[in-house]
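Asker: Task: produce atomic coordinates for the following.
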Amino acid sequence: MHAVTPGAVEDLTVEFAGEEYAVAPDAVFTVGREGDLTIDDNLFLHRHFLTIRNVDGLWLLSNVGSRLSATVTDSGGRVQAWLAPGARLPLVFASTSVIFSAGPTTYELTIHAAEPTFRETQPEADDDGLSTIGDVPLTHSQRVMILALAEPLLRREGTGMSELPTSAQAAERIGWTLTRFNRKLDNVCDKLDRIGVPGMRGGVRSYATNRRVRLVEHAIAARLVTRQDLPLLDEELHAGTGPED
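Answerer: Reported below is the predicted structural model:
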């Protein structure tokens, strides 16, 4: 990526569920249960959760909530940040995805900048022709497990909201026992926790739910699974319980 020389304040738009919202450079744009972008009447969602404002020519995304966090990534999935309550990030890319969960519902919106501070360039490939930026090695069954959880988000068109399945529903989707599914979920969350992905662990009461939604947020943002991987779900279901990996 390379920097673009700052100039006049660029146009910024927010896309959600097929609608686009213009962000005025002299005002604070609010996202939440109420605000300029009213996401949902979900009571798990903060009344005011995210704000976008321009400070001295730089667009800033802030988390003004007290409990929820958001995953923020560039359009290529090469840069990812976890926006915790009270934190803020500069919006420097042409397209920035924001993914967050409130209760069982996961939301995604995209922020578009007409004149981004940084423009994306293709990363150099390794000798084998493959890029390893942000790469997390997954076994086939680990990828299938993530897909079973992320399927609603991957199948919907564009940005919007999706209800995540429970572990029992996801296990049934691919013909696994709940015990096997939870074992794979433990393995993947431990793997991501070891490399520093936040939110993979939590309190005793909230751990099961929080790690599931956080795993989906990270997997979508980091492109660990994509829409093109969805046929693996039906293949796994029709194959029956195969060997462990």
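
Asker: Every contact and neighbour count from this point should use C-alpha atoms.
Answerer: OK.

Asker: Off-centre distance for the strand or helix carrying Glu108?
Answerer: In this structure, Glu108 sits in strand 105-113 according to DSSP states H and E. Distance, stretch centre to chain centre, for strand 105-113: 9 Å (C-alpha atoms, centre = their mean, to the nearest Å).

Asker: Please generate a structure for the following sequence too, so the two can be compared:
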Amino acid sequence: MDTVPPPSDTPVGVTVEFAGEYFTLAPGERFTIGREGDLTLDDNRFLHRHFLSIEDAGGLWWLVNIGSRLSATVTDTEGRVQAQLAPGARLPIVFAATTVVFSAGPTTYELSVHTEQPAFRENVPSLDDDGLSTIGAVPLTVSQKLLILALAEPVLRREGTGMSELPSSAKAAERLGWTLTRFNRKLDNVCDKLDRQGVPGLRGGVSASATNRRVRLVEHAIASRLVVREDLAMLDDPELVGERSR
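Answerer: Next up is the predicted model:
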């Protein structure tokens, strides 16, 4: 990743994209996102009235978490760089296109922020000796990938940015033809694997913690491109039916 010349004292404009709508911000503007604000996402009681803001300071645009409970996953469009934006935290918007994914209750939201003058530009990652890129690579079994796909299916089927309702564990298990016990065991396995790789928010738990873990798994999978829309064919591939019982 190369640095371009330092930004000027006054940043150029940025554009926020959500569900096919575009909002262009001029320097000096402050843009709020939440249940209310400049971008009103949804009448979702789990969502803060004002959750995120975009504002300029010191020659850069910043994404700021002005909420008190929810966090957002922020990544470049290729999923190579990922950060958690906790309540009270802020991140500079340094990529030409930045993806922001977060959840409130069972609903997952995705928006993107585009800047005309990024502070960084991305290089194509170098390849290992075997010709494979290992940046962000997480080896998954077929059943682990199927589990993630079953949970992330509504998000992946959506065109572009927007919001999606995540299925319950029971619905996702039914989609795969698994028992709920088998699904939960596989969910434990994949969450443990990602937790060992440093992905936060995937520790086991019950009640609300279990729901948050499932939501966090989808957030990470979407933001890091662990699963993509083209993978959805696996859910209906008869050749994988045998894999589902493993």
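
Asker: Just tell me the aligned range of the strand holding Glu108 of the first structure in the second structure.
Answerer: On the second structure, the counterpart of strand 105-113 of the first structure by TM-score structural alignment is residues 107-115.

Asker: which residues are contacting that stretch?
Answerer: Residues outside stretch 107-115 of the second structure that contact it (C-alpha atoms under 8 Å, 6 or more residues apart in numbering): 12-19, 93, 95-103, 155, 161-166, 215, 219.

Asker: Apply the buried test to the residues you listed and list what passes.
Answerer: Using 16 or more other C-alpha atoms under 10 Å as the burial test, the contacts of stretch 107-115 of the second structure include 12-14, 16-19, 93, 95-103, 155, 161-166, 215, 219 as buried.

Asker: Touching, Phe31 of the second structure and Val16? I think so.
Answerer: No. Phe31 of the second structure is beyond contact range of Val16, at 9.3 Å (criterion: C-alpha atoms under 8 Å).

Asker: can you list residues touching both of these two?
Answerer: Common neighbours of Phe31 of the second structure and Val16 (criterion: C-alpha under 8 Å, 6+ apart): Leu25.

Asker: which residue in the first structure lines up with Gly131 of the second structure?
Answerer: Checking TM-score structural alignment: Gly131 of the second structure goes with Gly129.

Asker: so how many other residues sit close to its match?
Answerer: 8 (other C-alpha atoms under 10 Å).

Asker: distance from the match of strand 105-113 of the first structure to the first structure after superposition?
Answerer: Superposed on the first structure, stretch 107-115 of the second structure shows a mean distance of 0.3 Å to its aligned residues (mean C-alpha distance after the TM-score superposition for the first structure).

Asker: what comes up buried for that stretch?
Answerer: Those would be 107-115, for stretch 107-115 of the second structure by 16+ other C-alpha under 10 Å.

Asker: which one of the residues you listed sits closest to Arg229 of the second structure?
Answerer: Taking C-alpha to C-alpha as the measure, Arg229 of the second structure sits nearest to Glu110 out of these, at 14.5 Å.

Asker: if I pick the residue lying closest to Thr107 of the second structure once chain neighbours are set aside, what's in contact with it?
Answerer: Distances taken as C-alpha to C-alpha, 6 or more residues apart in numbering put Glu165 closest to Thr107 of the second structure, at 4.5 Å, once the chain neighbours are dropped. Residues in contact with Glu165 of the second structure (C-alpha under 8 Å, 6+ apart) are 106-108, 154-155.

Asker: same thing but 7 Å
Answerer: 106-108, 154 (C-alpha atoms under 7 Å, 6 or more residues apart in numbering).

Asker: repeat for Trp59 of the first structure
Answerer: Counting by C-alpha under 7 Å, 6+ apart, Trp59 of the first structure has contacts 52-53, 90-91.

Asker: Any quick PyMOL command for the buried ones out of these?
Answerer: Only the buried entries of the contacts of Trp59 of the first structure go into this PyMOL selection, using 16+ other C-alpha under 10 Å:
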select buried, resi 52+53+91
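
Asker: Could you dump the contacts of Trp59 of the first structure into TSV and include secondary structure and distance to Thr5 of the first structure?
Answerer: Formatted as TSV, the contacts of Trp59 of the first structure follow (DSSP: H, G, I helix; E, B strand; the rest coil; distance: C-alpha to C-alpha, whole Å):
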residue	secondary structure	distance to Thr5 of the first structure
Ile52	strand	21
Arg53	strand	20
Pro90	strand	15
Leu91	coil	15
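
Asker: give the contact list for the counterpart of Leu58 of the first structure in the second structure.
Answerer: Superposed on the second structure with TM-score structural alignment, Leu58 of the first structure falls opposite Leu60. Shown in contact with Leu60 of the second structure (C-alpha under 7 Å, 6+ apart): 7, 11, 92.

Asker: how far away is Leu60 of the second structure from Phe120 of the second structure?
Answerer: As judged by C-alpha to C-alpha, to the nearest Å, Leu60 of the second structure and Phe120 of the second structure stand 12 Å apart.

Asker: got it, and Tyr109 of the second structure?
Answerer: According to C-alpha to C-alpha, Tyr109 of the second structure and Phe120 of the second structure sit 25 Å apart.

Asker: now swap in Arg69 of the second structure and tell me
Answerer: Remark: distance between Arg69 of the second structure and Phe120 of the second structure (C-alpha to C-alpha) = 30 Å.
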